[in-house]
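Chemist: Sequence and predicted model, in that order:
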Amino acid sequence: MFGDFFSRALIAGIGLALVTGPLGCFVVWRRMAYFGDTMAHSALLGVALSIILSMNMTLGVFAVAALVAGALIVLQKQATLSTDALLGILSHSTLAVGLVLVGFLTTVRIDLMGFLFGDILAVSVDDIVIIYGGGLAILAILIFAWRPLLASTVSPELAEAEGLRPEASRLVLMILMASVIAIAMKLVGVLLITSLLIIPAATARRLSATPEQMAVVAAVLGAVAVVGGLFGSRTWDTASGPSIVVMALIVFLVSLTVPVTRLYGRKAPDGARS
């Protein structure tokens, strides 16, 4: 009924959504949307360096995103600039340096629009293996580190008092985000990755009673956005990546008509409170 390329896109997109949903909850709770943009913008620099150094592109993007996360932590300890100012510097600088390096690669043909906005319809079987293999690893780490991550999100001071090392939890979260950006870049592009992280999680926040429920709902809503966006793209011949994000936005707008679900029985992360 559907072409192989469309079926592969559905499988890959759903696999990605199942990872970005739960991870996006922490992005929303910790108010890290701008950090997500910074990591996504650094992906283009990772692409350029991967080509220059003849290395695997996914690994190159991950390495650069992880280095940017580490640079942010080091610069924050200097306490000379606010976090949002540091993020602005890193975000626009990495994007600009990446674009400049791409401009120097005159002997290599680069689909810049594809990297910026993605092309999920061009996903291959190897890409699907990377998405599901990397996604399972990310989810396994997220589940294993769920308690310290959640505790340090609710109260870093209390988490530190309990010996849970909130700084280590924060570093783990940054590495997981770098990993997601590396495997998601080809699908939705560097400019749309943050949307897939934030919108389903923000929608799930209104519909969930516990942090765990929010993570599951966010994953489901992300999958709905992928399926709806791809079918919309197929029907109206629109760009697939932006169509997925538009579908996620539609789901969010619809959720605004639903009564807010209050979080009962336990303290939730500040960003998850209704």
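Modeler: All right, it came through fine.
Chemist: okay, CA-based contacts and neighbour counts for the rest of this
Modeler: Fine.
Chemist: got the contact list for Y34?
Modeler: 84, 87 (CA atoms under 8 Å, 6 or more residues apart in numbering).
Chemist: ugh, wrong one, I meant I244
Modeler: If a contact means CA under 8 Å, 6+ apart, then I244 has 225-230 as its contacts.
Chemist: Which PyMOL command selects the buried ones in those?
Modeler: Buried residues within those, as defined by 16 or more other CA atoms under 10 Å, are selected in PyMOL through the command that follows:
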select buried, resi 225+226+227+228+229+230
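Chemist: quick check, nearest of the contacts of I244 to D4?
Modeler: Of all those, D4 sits closest to L230, with 13.6 Å by CA to CA.
Chemist: Next up, a structure to set beside the first:
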Amino acid sequence: MFDDFLTRAALAGIGLTFATGPLGSFVVWRRMAYFGDATAHAAILGVALSFAFGSSVYLGTLGVALAMAVTVARLSGRGHAMDTVLGVLAHSALAFGLVAASFQSGLRVDLTAWLFGDILAVSRADLAVVWGGSAVVLAMLAWRWQGLLTSTINDELAMASGLDPRREQMVLTIALAMTVAVSIKIVGALLIAALLIIPAAAARQAVRSPEAMAAGATGVGIVSVLLGLWGSLQFDTPAGPSIVAAATFVFLLSLPLRRRG
């Protein structure tokens, strides 16, 4: 039987995949991988500010991640080159976060956990935050599902259908910021984007509908979490990177499915 800490880790990882699966599908469809990176890197600055002001890490991370996501969305909408904006903001936010963390001795010791995750240290309170946050993200995506799909296909088609593409983009922006906030303790700032993208990319090989891809990405995420935790236990490897490595292994196994489809 699993120890309590391993059970909590598995439940936290599984809870997170209910958000990363559907959201990661939109990240893949919209080619927002770098957008996810920028938001995730900003999370370290949120962690540093939370420790400095003695506030909740989840709230601090959410605030900074949301500010980063909104900034990127607004700048890209004004004609700035998207890849340049994302590159500047992503690396700048990470650098400022690391510099800010270096001034706080307690955070400096635990910085690796925030960069790469520490899912084995998840508490019952963390579980409530993860499952609650994932439920909110899933509800948001379900609420705007058709509008998000339409605007993903084509902005002009969305406007012809009476939709505002900017509103749909904002829904994704908020959902991404919330996902980053609840997942930073599990897989860390440097691996969040990987957990969003890799399961969705693996599911894409074998499905033929958006709904099936969202469900498939969630399934791949669950398998990756359980396989990664097993590998971490067996080989004494870091849990967060092990989960991402397991997701990559599943992705490689999925590649032949595309050729048969």
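Modeler: Noted; the coordinates are in hand. Keep in mind that what you see is a predicted model, and the values were worked out from it rather than measured.
Chemist: ok, so of the contacts of I244 of structure 1, who is nearest V180 of structure 1?
Modeler: For these, the residue nearest V180 of structure 1 by CA to CA is V226; the value is 16.0 Å.
Chemist: so the closest one sits right up against A17, yeah?
Modeler: Yes - V226 of structure 1 lies in contact with A17 (CA atoms under 8 Å); the separation is 7.4 Å.
Chemist: if we can go back for a sec, want to throw the contacts of I244 of structure 1 into TSV with secondary structure and distance to T203 of structure 1?
Modeler: Written out in TSV, the entries for those read as follows (DSSP: H, G, I helix; E, B strand; the rest coil; distance: CA to CA, whole Å):
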residue	secondary structure	distance to T203 of structure 1
A225	helix	11
V226	helix	15
V227	helix	17
G228	helix	16
G229	helix	16
L230	helix	20
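Chemist: The residue nearest the centre of structure 1 in helix, strand or coil?
Modeler: Averaging the C-alpha coordinates of structure 1 gives a centre point, and the residue nearest to it by CA atoms, centre = their mean is L197 (4.3 Å). Per DSSP: H, G, I helix; E, B strand; the rest coil, the local secondary structure of L197 of structure 1 is helix.
Chemist: list the buried ones in the stretch of helix or strand G219 of structure 2 belongs to?
Modeler: Element membership of G219 of structure 2 [criterion: DSSP states H and E] is helix 210-235. For helix 210-235 of structure 2, a neighbour-count test (16+ other CA under 10 Å) marks 210, 213-232 as buried.
Chemist: just stretch 239-259 of structure 1 next, same as before
Modeler: Of the residues in stretch 239-259 of structure 1, those scored as buried under the neighbour-count criterion (16+ other CA under 10 Å) are 239-249, 251-252, 255.
Chemist: what do you get for stretch 53-65 of structure 2?
Modeler: Taking 16+ other CA under 10 Å as the basis for neighbour counts, the residues of stretch 53-65 of structure 2 that come out buried are 57-65.
Chemist: Show me how far that stretch is from its chain's centre.
Modeler: 16 Å (CA atoms, centre = their mean, to the nearest Å).
Chemist: And stretch 90-98 of structure 2, by the same measure?
Modeler: The gap between the average C-alpha position of stretch 90-98 of structure 2 and the chain average comes to 18 Å, counting by CA atoms, centre = their mean.
Chemist: May I have the residues that are in contact with the counterpart of G63 of structure 2 in structure 1?
Modeler: Under the alignment by TM-score structural alignment, G63 of structure 2 pairs with A63 in structure 1. With contacts defined as CA under 8 Å, 6+ apart, A63 of structure 1 is in contact with G46.
Chemist: helix or strand for A63 of structure 1, which one?
Modeler: Applying DSSP H and E, one finds A63 of structure 1 within helix 57-78.
Chemist: distance from that helix to structure 2 after superposition?
Modeler: Between helix 57-78 of structure 1 and the aligned residues of structure 2, the post-superposition mean distance stands at 1.3 Å (mean CA distance after the TM-score superposition for structure 1).
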